[in-house]
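[1] The sequence and its predicted three-dimensional model are supplied below.
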Amino acid sequence: MGTIKLRIQFLIGKLRRIFFMALPENEKDYQKSRKLYIVSDTASQMLSGFAGGVFLVTLMSSVGITEGNIGIILSMGELSSFFQLITMNYIQHLLKFKLFICMATLQKVWFAFIYFIPFFSWPNSIKAVVLMLCYFTANICIRLGTPPTNDWLADLVPSNVRGRFFARKEGIAVFFSVLVSLIMGIMLDYYKNTRLLQGFVITGTVILFLAIVNVVSIIMMKEPKTGPLNEQGKEIHGRLAKRLVQEQIEKCSVFEELKQAFHDVSFLKILILNCMWMTAYFVAMPFNFSYQLNELKLSYTYITVIGFGCSLLRIFITPTVGKEADKAGMAKTVERGMILVAIHYLVMVFAKASNGYITYTLATIFSCCAWAYTGIGFLGIQLEFFDKEKRVLLFSLFSAISGLYGFLVSFVTGKLLDWIQKKDIFIGNVPICAQQITNFMGFCATVGIILYIRTMLEKKDFRTPLQKF
């Protein structure tokens, strides 16, 4: 009995050291943690590719969900960001973030579970509801873990090399994501006609493996965040530390901090920028996945092969984009990305079944190049503009507002799409598809973003001073 108790105490001590006492002690620890973050993010991006896009569209179509509702469900991930408002005060005052982030990341296993839903002998209506609830639950947990993860990343990566680090991270993540997606796309094409359920089993199993890699990589990282310090400058742990944090939470007024956030000019400018991006993205992008499959009649293999080739182009240009971002600033980086997104939407406006292969290829080239800029620019501009002391709260508020707004845009557009699809719309004698209209709306919104950046973010330098690490 004593031996068992001793082993339990040893295990608790080991876990405590892993989750609450693993501080980076030198530059080697920082470098190792940055490499592990790249592994974690690569697994996360690969998983996101299977938990969205054409793979999830195929799954939802198999249980009878309509195209308009598919777009709405895909945007529910953004709606889940609203739950960050409920927990942001608690998360901001956590002694350490690692355990919370690991528990939130672990919920990605729900993405694996949804691919096994078709095996249940339920009516399609029940399957659709369960799929939606699991998808929404996983996204809520992921969104709750995003602000502390970004804060952790900001402490790991010095501000003067973030552009190059993000470029390296994106290049590695994109390469492995598109390589695995290519293999899975070919597999899904093979199974789609006769053995689609077997394809779902393989997809769900791969997602489960990636979720485990994601969590284990985070566990192995070291966290620079320090808890309360004593007079000797050493960390305080245990009940005393919890009591000190509880006193800080009680003294802190969430409403007062929210009021201060909305008086922060830099925060408001970036929030408006992101809401404009939510408009441009969710008014068209979620509905293009089903458009590629159902109206343009593209095969999974072709979609993934073109995606793979264009992603190699993205990997090739990403290091250059990272260096440009360090020199020109993140606002300029986002603007260049938006120019490419606008061209992508303009090409998709003219996409039809007769020219689908050509227009899809051109549009994908421009979009992959655009993500090289936006992948670095949007996160970089937040780290650059947000106050370090309030970063977790600002990330939470920013994500919650943007997510709720993005979902509302997608919901309204989804209903509009269903309505348009019931109409026969012609320009002259040329029939117009609903997604051609939504892509034109996305083009107009993206042009508005470019004008906003040039007039509001590039006239003056609103950036905070570079943080010293």
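    That came through fine.
[2] From now on I want contacts and neighbour counts done on CA atoms only, so please keep to that.
    Will do.
[3] Residue 254 is in contact with residue 89, isn't it?
    Yes. Between residue 254 and residue 89 there is a contact under C-alpha atoms under 8 Å: 6.6 Å.
[4] which of the two has more neighbours?
    Taking other C-alpha atoms under 10 Å, residue 254 and residue 89 do not tie; residue 89 has more neighbours (18 against 15).
[5] got a list of what that one touches?
    Neighbouring residues of residue 89 by C-alpha atoms under 8 Å, 6 or more residues apart in numbering: 249, 254, 393.
[6] Repeat that for residue 407.
    Contacts of residue 407 by C-alpha under 8 Å, 6+ apart are 72, 75, 76, 78, 79, 282.
[7] May I see the buried residues of the host helix or strand of it?
    Element membership for residue 407, per DSSP states H and E: helix 391-421. For helix 391-421, burial by neighbour count (16 or more other C-alpha atoms under 10 Å) applies to 391-411, 413-414, 417, 420.
[8] Look at residue 293 and say how many residues are nearby.
    That count, for residue 293 with other C-alpha under 10 Å as the rule, works out to 16.
[9] what's the helix or strand for it?
    helix 285-294.
[10] Check which element follows the longest helix that the chain contains along the chain.
    When the chain is scanned for its longest helix (criterion: DSSP state H), the result is helix 124-156. As assigned by DSSP H and E, the chain's next helix or strand after helix 124-156 is helix 162-191.
[11] next up, a second structure to put side by side with the first:
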Amino acid sequence: MFYLPETIKSNERNSIWNGAYSIIAGSLVTGFIPLFAIQVLGASNQQVGLISSLPSLMSILAMIPGAIWINRLETKKKFTAISILAARFFLLLLVFIPFIKFTNQAWILVVLIALMNFPTALATLSWQSFIGDLIPDERRGQFFSQRNKILTIVGMITTFTVGIILNMFDVSAAGPYQIFFTLGFLFGVVEVYYLMKHIEHRRVVPKKETKKINFNIVSKIVSHKPYLYFLICALLFNFGWQMAWPLFNIYQINYAGATAFWVSLFTVANQISQIISYKWWGKYADKKGNSMMLLVAAIGMTTAPILTILSTNLVYLTVVNLWSGTFVAGTTMLLFNQLLKVSPENDRTSYLASYNVIIAGIGFISPQLGVLFLELYGMNVAMSISSVFRLVGGLAFLVVVLYVERKIRHSSSLEKSKVG
């Protein structure tokens, strides 16, 4: 679909504003949910693990109908906006949890966080497909590098501010969290406003696309080698990556005794290194290839769990987050760019949905395994297992570097020679 240069610039500008308000809404809440769960609601390790894993299960349930709905749409902007607004509405429901006295409040939080991820997953899928249509391939590396840098700065400032404010109150006080949940919803409304300012051309939807579900997506994935190899590598890496998510929260809060201030400082340190490194990742992705730099980022991510368990000193943990943020920046940006690159444009939504469903399945299983390993063998072994899987996933990207990228370049050179 063709967009004029001035339209692309307008969409990029609105996307940055939309993303800024989105990151504020998320930063007011997401990073502090484990603290709210553990210190205010008294959540167990199992419940903390479920907060990380159940949303992924909801993503699986959302992706199949989501892909069908999105493929039927002539425009995706309105559907994306409604999904985002529905997800932000759940932040208002979190406000009422401390008032419910007749049952275990931590379980209510677990359920609401899980349910919130149904519209969140729809919003993620539709936004990926939506923005993939609006931003041309040759602009994505530079644009997303700039966008991610700006959003990281905004998120860093928001997170640090929230951490300082929360640190002024008793650790078990629910009131400050309730205020931030409400603000998160309000910023989500502004997020939707800027999403609606994007300019989107109406597309013609083939009749066959609206009549039936495409059940051939599995055979398409298998036959489209660049996507298939990328999917296998991402699956292995995400297994190790997401396994440690609840472990980091449990270690930092229960083992190291981190307060809201330190939790925000960990996040800010992580984001500072992301800000510094985004441009570097984008530059070398253009120079060395997206897959090669994804290999470097993924291997760098293997160090985070091992380095974390070496000490409970809060200053040391801040430095570890500063180090790991560099590779988080590369991993998140390059994974998304590579996903768009290997997903055929004419059936992009189906490929994106398939990726998200599989990664969501990993996201449901691996955090639970992480908590299980924690209960059975202790924190050191659980973190080490996570690092091993991250390393295996990182090395698997060598297949993409050595085979897929070379094959794509070879096919491209053949096409050019035919045209010549």
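    Good, I have the coordinates. Since the model is a prediction, treat every value here as computed from it, not as a measurement.
[12] What's the average distance for the helix holding residue 293 of the first structure when superposed on the second structure?
    Compared with the second structure after fitting, helix 285-294 of the first structure has a mean deviation of 1.5 Å; criterion: mean C-alpha distance after the TM-score superposition for the first structure.
[13] could you point out which element follows the helix or strand residue 212 of the first structure falls within?
    According to DSSP H and E, residue 212 of the first structure maps onto helix 196-220. For helix 196-220 of the first structure, the following helix or strand on the C-terminal side (DSSP H and E) is helix 239-251.
[14] Does anything pack onto the longest helix of the first structure? Which helices or strands?
    If you count contacts as 3 or more C-alpha pairs under 8 Å, 6 or more residues apart in numbering; DSSP states H and E, helix 124-156 of the first structure packs onto helix 27-50, helix 76-79, helix 84-92, helix 98-106, helix 109-113, helix 391-421.
[15] Quick one: closest of those to residue 299 of the first structure.
    Nearest of these to residue 299 of the first structure, taken as C-alpha to C-alpha: helix 27-50 at 16.4 Å.
[16] Could you list every helix and strand in contact with the closest one?
    helix 124-156, helix 162-191, helix 196-220.
[17] what about the ones you listed, which gets the closest to residue 240 of the first structure?
    Nearest to residue 240 of the first structure, of those and by C-alpha to C-alpha, is helix 124-156 at 22.8 Å.
[18] what's the offset of the closest one from the middle of its chain?
    Taking C-alpha atoms, centre = their mean, to the nearest Å, one finds helix 124-156 of the first structure lying 10 Å from the centre of the chain it belongs to.
[19] Flag every buried residue along it.
    For helix 124-156 of the first structure, by 16+ other C-alpha under 10 Å, it's 124, 127-128, 131-132, 134-156.
[20] what does stretch 336-344 of the second structure give?
    For stretch 336-344 of the second structure, by 16+ other C-alpha under 10 Å, it's 337, 338, 339, 340, 341, 342, 343.
[21] What's the third one aligned with over in the first structure?
    What it means is residue 339 of the second structure. Here residue 339 of the second structure is matched to residue 382 in the first structure, going by TM-score structural alignment.
[22] in terms of contact, does that match touch residue 270 like I think?
    Yes. If you go by C-alpha under 8 Å, residue 382 of the first structure and residue 270 touch, sitting 7.2 Å apart.
[23] Just the closest of the contacts of residue 89 of the first structure to residue 306 of the first structure, please.
    Distances from residue 306 of the first structure to the contacts of residue 89 of the first structure, taken by C-alpha to C-alpha, are shortest for residue 393, at 39.6 Å.
[24] For that closest one, give me its contacts.
    88, 89, 92, 147 are the contacts of residue 393 of the first structure under C-alpha under 8 Å, 6+ apart.
[25] how about those residues in a markdown table, adding distance to residue 301 of the first structure?
    Output for the contacts of residue 393 of the first structure, formatted as a markdown table (distance: C-alpha to C-alpha, whole Å):
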| residue | distance to residue 301 of the first structure |
| --- | --- |
| 88 | 42 |
| 89 | 46 |
| 92 | 44 |
| 147 | 36 |
